[in-house]
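J.: Pasting a predicted model and its sequence here:
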Amino acid sequence: MAKSSRASTLKANNQRLKRNVFGPVEAARNERLSAKLLALAAEPKPQKDIEMNEEPVEEAKDAAAQKDDSTMEVDGAKPASKKPSGKKKVEKRRGKKSSIVFPTRGPKRNKK
């Protein structure tokens, strides 16, 4: 018969493995991760230069005008409808039902 997982020798071996093999590996991983996080925290945050009162640059206006000129408008064209692009319903295939029909049994009769 096999030894159960509650056997004292198996529990002792597993504890020894955790302490001697997996323990140092996990500790080294924690050291690497903490060093990486400290390095990220020490870096200065990038600052965004946004001024609300500044007018848009003329080049941006010209680019927008060129983009509008290149598109064609069609009279009577329907605008594209925006439907939610969620998950589509998956239809499950149903197995074919058997064409064999077994007769139902009447009341059970005692055979002697």
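T.: Here it is on my side, so go on.

J.: make it CA atoms for all contacts and neighbour counts henceforth
T.: Will do.

J.: Looking at this structure, which helix is longest?
T.: helix 23-42 (DSSP state H).

J.: quick one: buried residues of that one?
T.: Using 16 or more other Cα atoms under 10 Å as the test for burial, helix 23-42 gives no buried residues.

J.: what's the following helix or strand after it?
T.: helix 58-70 (DSSP states H and E).

J.: and that next one, what other elements does it pack with?
T.: In terms of contacts (3 or more Cα pairs under 8 Å, 6 or more residues apart in numbering; DSSP states H and E), helix 58-70 is not packed against any helix or strand.

J.: Pull out the buried residues from that helix.
T.: Under 16+ other Cα under 10 Å, helix 58-70 has no buried positions.

J.: What lies in contact with that helix?
T.: Around helix 58-70, nothing counts as a contact under Cα atoms under 8 Å, 6 or more residues apart in numbering.

J.: give the contact list for residue 8.
T.: Contacts of residue 8 (Cα under 8 Å, 6+ apart): none.

J.: Tell me the spacing between it and residue 14.
T.: Residue 8 sits at a distance of 10 Å from residue 14 (criterion: Cα to Cα, to the nearest Å).

J.: A further structure is provided below for comparison with the first:
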Amino acid sequence: MRYATTPAKRWGTRIGHFLILAAFVAFTAFPFYWMLITTFKSTLDLVNTKNNPFLFNAPPTLENLQVLFFQNAIPAMGLEYLAGRGDRGGYYAVAGGARGL
């Protein structure tokens, strides 16, 4: 296999590699950006179809984090799991003990 030998071919190869890497990084980083921006959006801002989903149309809020940590059972379930009591909980009750447990 012959590699690019002229400076123009080398620069073209480098630019091509850079563009492929940049596209891959953008593709893999976008879900994290989306999670971060929707964490601080209000519910009305999320469901209004006239708003731009990539920008804050209303001021950022911590309402979703308050609901997550203080208005449901997720923290308690996490503590039960860490204590060793919640590792088989709801799945086997719903699945009917798939492995005979």
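T.: The structure has been received and is ready for your questions. On a predicted model such as this, the values are computed, not experimentally measured, just so you know.

J.: Report the TM-score for the pair.
T.: The TM-score (TM-score structural alignment, normalised by the length of structure 2) is 0.30; 41 aligned residues with a Cα RMSD of 2.9 Å.

J.: what about residue 30 of structure 2, how many neighbours?
T.: Neighbour count of residue 30 of structure 2, defined by other Cα atoms under 10 Å: 11.

J.: any idea how far residue 39 of structure 2 is from it?
T.: 14 Å.

J.: same check, this time on residue 28 of structure 2
T.: In terms of Cα to Cα, residue 28 of structure 2 sits 18 Å off from residue 39 of structure 2.

J.: what separates residue 33 of structure 2 from residue 26 of structure 2, distance-wise?
T.: Counting by Cα to Cα - residue 33 of structure 2 and residue 26 of structure 2 are separated by 10 Å.

J.: Residue 18 of structure 2 now?
T.: Taking Cα to Cα, one finds residue 18 of structure 2 at 12 Å from residue 26 of structure 2.

J.: just residue 76 of structure 2 next, same as before
T.: Residue 76 of structure 2 sits 36 Å away from residue 26 of structure 2, going by Cα to Cα.

J.: which residues in structure 2 form strands?
T.: Counting by DSSP state E, structure 2 has no strands to list.

J.: What is the longest helix of it by residue count?
T.: If you go by DSSP H, structure 2 has its longest helix at helix 7-39.

J.: Which elements pack onto it?
T.: The helices and strands touching helix 7-39 of structure 2, judged by 3+ Cα pairs under 8 Å, 6+ apart, number zero.

J.: buried ones in it?
T.: Buried residues in helix 7-39 of structure 2 (16+ other Cα under 10 Å): 38, 39.

J.: distance between the ends of stretch 16-27 of structure 1?
T.: Stretch 16-27 of structure 1 has an end-to-end distance of 16 Å (criterion: Cα to Cα).

J.: From residue 28 of structure 1, how far out is residue 70 of structure 1?
T.: Residue 70 of structure 1 sits 59 Å away from residue 28 of structure 1, taking Cα to Cα as the criterion.

J.: For stretch 35-43 of structure 1, which outside residues touch it?
T.: Stretch 35-43 of structure 1 has contacts (Cα under 8 Å, 6+ apart) with no other residue.

J.: Quick check, residue 64 of structure 2 in contact with residue 39.
T.: Yes: under the criterion of Cα atoms under 8 Å, residue 64 of structure 2 makes contact with residue 39 at 6.3 Å.

J.: Between the two, which contacts overlap?
T.: The contact sets of residue 64 of structure 2 and residue 39 do not overlap (Cα under 8 Å, 6+ apart).
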